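S.K.: Return atomic coordinates for the entry below.
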Amino acid sequence: MSSKLNEGRVAIVTGAGQGLGRAHAHAFAADGAAVVVNDYDADSANTVAQEIRDAGGQAVASVGDVADWAYGESLVATAISEFGRLDTLVNNAGFVRDRMLVSLSEDEWDSVVRVHLKGHFVTLRHAAAYWRAESKAGRTPAARIINTSSGAGLYGSVGQGNYSAAKAAIAELTIQAAAELGGYGITANAIAPSARTQMTVGAGGAMAEQMAAPTDGSFDAMNPANVSPLVVWLGSAQSASVTGRVFEVEGGKISVSDGWQRSVEADKGARWDVAELGPVVEELLAKAPVPMPVYGAR
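M.R.: As a prediction, this is how the structure comes out:
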């Protein structure tokens, strides 16, 4: 009996031509899954798919824009036509256009939100439609969605208002999907990874220095492959009881990130007067948890 949790399963990984996506694709293949390697760049997608096949795994490349409605549908269809099914969707594709809010252009906002947020929704929607049909036909799947948020989306990041907003929305989209799709045998979770990728290294300055690989042979905490084991586990049938959660992953550390929760409250039982609210709000904030600091804030 195979010890591989994803033996016989089929996974789509978007943005798998490099960085985190490439690491995820290789990790799923090593764990027994057949992988559809998506990327916008044909050379990158084909290279990763070939690497997996050369290592003895199963993979096919699919080149296209994940935020395009028709392509999203065809991406799901590729998994089914090539491997006969789809079990796991890993939404990872994205890029950055960093700028302070007062300098951010409309195109820089639209393009980043489109690829990250719409790109997650399009593939999720088409995969979920397939799984719902399977469930209604009496073939309830052990389906898994793993979305990619970010610490920037959970806590904010100076100079990344477009990226942070999109990643925050992805975290909430994950919670929404978990609530709506659970009845069809679908779970949805998100990760907020810290790893060395083109996006993080390209940021330059202190961020690039922090992300640099160690030269002394010590554990490379920023290696993208460190993130993949949790993604692969979440993509397996074994993770059936876990849904609607966001996990932060950095090096060998995994943590659960809790979203908006009601913490402290004051109830007058009647409408508040504006003049009396100052001390009330001050007392509430004194009792409430201190927010996590925004990345890059002084």
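S.K.: Only C-alpha atoms from now on, for both contacts and neighbour counts.
M.R.: OK.
S.K.: Distance-wise, check Val90 relative to Ala297.
M.R.: Distance, Val90 to Ala297, using Cα to Cα, to the nearest Å: 31 Å.
S.K.: Among these two, which residue is more densely surrounded?
M.R.: Val90 (29 against 9; other Cα atoms under 10 Å).
S.K.: and the more buried one, what does it touch?
M.R.: Listed by Cα atoms under 8 Å, 6 or more residues apart in numbering, the contact set of Val90 reads 11-14, 145-148.
S.K.: Show only the entries of those found in strands.
M.R.: When DSSP state E is applied, those are split such that 11-13, 145-148 fall in strands.
S.K.: Give the buried residues for the longest helix along the chain.
M.R.: If you go by DSSP state H, the chain has its longest helix at helix 161-181. Neighbour counts using 16 or more other Cα atoms under 10 Å place 161-175, 177-178, 181 of helix 161-181 among the buried residues.
S.K.: following it, which helix or strand comes up?
M.R.: Per DSSP states H and E, the first helix or strand lying C-terminal to helix 161-181 is strand 186-194.
S.K.: what comes up buried for whichever helix or strand comes after that following strand?
M.R.: Following strand 186-194 in sequence order, the next helix or strand is helix 198-201 (DSSP H and E). Buried residues in helix 198-201, counted by 16+ other Cα under 10 Å: 199-201.
S.K.: Proceed likewise with the subsequent sequence, for comparison:
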Amino acid sequence: MTGICAGRVAVVTGAGRGLGRAHALALAAEGAHVVVNDLGVAADGAGASAGPAQRVADEIRAHGGRAVAHSGDITTTDGAASLVATALDTYGRLDTLVNNAGFLRDRMLVNLDEDDWDAVIRVHLKGHFLPLRHAAAHWRAEAKSGRTPAARVINTASGAGLLGSVGQGNYSAAKAGIIGLTLVAAAELARYGVQINAIAPAARTRMTERTFAATMAAPADGEFDAMAPENVSPLVVWLSSADSAGVTGRVFEAEGGRITVMEGWRPGPTEDTGSRRTPAGAGEAARRLLATAEEPGPVYGAR
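M.R.: Model prediction:
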């Protein structure tokens, strides 16, 4: 099998359904050997099943690709370590990590309890950190042994992490944290041949079908399905490949046929008195600066 990822080994977390499944299939179609990870939980994180990961791995093999299922919990040290070990033990190498696993427990802040906060932060933020941590340790060891890899990490952020989303304080905080983690990891790991980027996808998945039901309905036959998760995967595949050399520390929005490079926090209007201000003086300066500053994008769901 040939393609831009031919011979590369890719791990995809949360690959049993939705975006993760689309990414795994697209990577395999471009020649990657894929480790399909999914804990098989419900949309709110309850339960577990090896079925979703195994079905996607079987689907890849049925189309002539190579894949192995992994149903471990990547929010634990043992689960994340076994994920990386599965790639190395099965295929002898690891080239790409796509962090995608996640679920939702949406509540307005006054109704958001600690368990719902912890669960969402855990699966999204810790579920990115631990696989990245174990993959990075392997790649650093390779680089120090004189085998500098062309390694790639694609993290999954969200517009909620960029702008916020009403009713999703836990999810928005986790996704914003993923962006920060991406920037730090890209800076720290570049010396070891590792490139790390993030995507903020918009697609019709199990996680979004209730929130965006009115705008994410499937189109009529023959029309372009702008919200199909498969539309996001080509960018993920390219970022996973050696062809993306030199691209790191970036955040991309991807939806339908649209790709946008997101430009993060940058200094805007500023004043410096060279001395300490009074509270009233600080307020006056803030008002002047805000008058010339760009308005932030609206929080999703705000009225």
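S.K.: What's the TM-score once they're superposed?
M.R.: Overlay of the two chains. TM-score (TM-score structural alignment, normalised by the length of structure 1): 0.97; 294 aligned residues with a Cα RMSD of 1.0 Å.
S.K.: Now do the helices in the stretch 201-303 of structure 2.
M.R.: Per DSSP state H, counting those that start in this stretch, the stretch 201-303 of structure 2 carries helices over the ranges 233-240, 279-292.
S.K.: winner for burial among these?
M.R.: Of all those, helix 233-240 has the most neighbours on average by mean count of other Cα atoms under 10 Å, namely a mean of 22.
S.K.: Give the aligned range of that one in structure 1.
M.R.: Using TM-score structural alignment, helix 233-240 of structure 2 corresponds to residues 228-235 of structure 1.
S.K.: Same question for stretch 120-133 of structure 2.
M.R.: With TM-score structural alignment applied, stretch 120-133 of structure 2 matches the range 112-125 in structure 1.
S.K.: The matching stretch: how far from the chain's middle?
M.R.: On the basis of Cα atoms, centre = their mean, to the nearest Å, stretch 112-125 of structure 1 sits 11 Å off its chain's mean C-alpha point.
S.K.: Hmm, Gly153 of structure 1 is touching Ser164, no?
M.R.: Yes. Assessed by Cα atoms under 8 Å, Gly153 of structure 1 is found in contact with Ser164 at 4.2 Å.
S.K.: Can you work out which residues contact both of these two?
M.R.: Common neighbours of Gly153 of structure 1 and Ser164 are not found (criterion: Cα under 8 Å, 6+ apart).
S.K.: Strands of structure 1, residue ranges please.
M.R.: Here structure 1 has its strands, by DSSP E, at 10-13, 34-39, 58-63, 88-90, 143-148, 186-194, 246-250, 253-257.
S.K.: What is the equivalent residue in structure 1 for Arg105 of structure 2?
M.R.: Taking TM-score structural alignment, the alignment pairs Arg105 of structure 2 with Arg97 from structure 1.
S.K.: Leaving out chain neighbours, which residue sits closest to that match?
M.R.: Leaving aside its chain neighbours, Arg97 of structure 1 sits nearest to Glu108 (5.9 Å; criterion: Cα to Cα, 6 or more residues apart in numbering).
S.K.: isn't the one you found right up against Met100?
M.R.: No. Using Cα under 8 Å, Glu108 of structure 1 makes no contact with Met100, being 11.0 Å away.
S.K.: who's more crowded, the two?
M.R.: Taking other Cα under 10 Å, Glu108 of structure 1 and Met100 do not tie; Glu108 has more neighbours (17 against 13).
S.K.: Now do the helices in the stretch 1-150 of structure 1.
M.R.: Listed in chain order, the helices of the stretch 1-150 of structure 1 (DSSP H, counting those that start in this stretch) span residues 19-30, 42-54, 69-83, 106-113, 119-136.
S.K.: Please state the offset of the first one from the chain centre?
M.R.: Shown here is helix 19-30 of structure 1, whose average C-alpha point lies 14 Å from the average C-alpha point of the whole chain (Cα atoms, centre = their mean).
S.K.: What span of structure 2 is it aligned with?
M.R.: Going by TM-score structural alignment, helix 19-30 of structure 1 sits over residues 18-29 in structure 2.
S.K.: By how much does that stretch deviate from structure 1 on average?
M.R.: Compared with structure 1 after fitting, stretch 18-29 of structure 2 has a mean deviation of 0.2 Å; criterion: mean Cα distance after the TM-score superposition for structure 1.
S.K.: what's in contact with that stretch?
M.R.: Contact with stretch 18-29 of structure 2 is made by 3, 5, 10, 12-15, 33-34, 36, 56, 60, 65-67, 100-101, 203-206, 229-230, 232-234, 236-237, as judged by Cα under 8 Å, 6+ apart.
S.K.: what do you get for stretch 163-177 of structure 1?
M.R.: 96-98, 112-113, 116-117, 120-121, 147-150, 152-154, 156-157, 187-190, 244-246.
S.K.: now do 6 Å
M.R.: Applying Cα atoms under 6 Å, 6 or more residues apart in numbering, the external contacts of stretch 163-177 of structure 1 come out as 113, 117, 149-150, 152-154, 156, 188-189, 244.
S.K.: and the two most separated of the residues you listed?
M.R.: Across the contacts of stretch 163-177 of structure 1, the longest distance by Cα to Cα is 22.6 Å; it joins Gly156 and Ala188.
S.K.: So for these two, which sits in the more crowded spot?
M.R.: More crowded of Gly156 of structure 1 and Ala188, by other Cα under 10 Å: Ala188, with 31 against 22.
S.K.: what lines up against the more buried one once you look at structure 2?
M.R.: In structure 2, Ala188 of structure 1 lines up with Ile196, judged by TM-score structural alignment.
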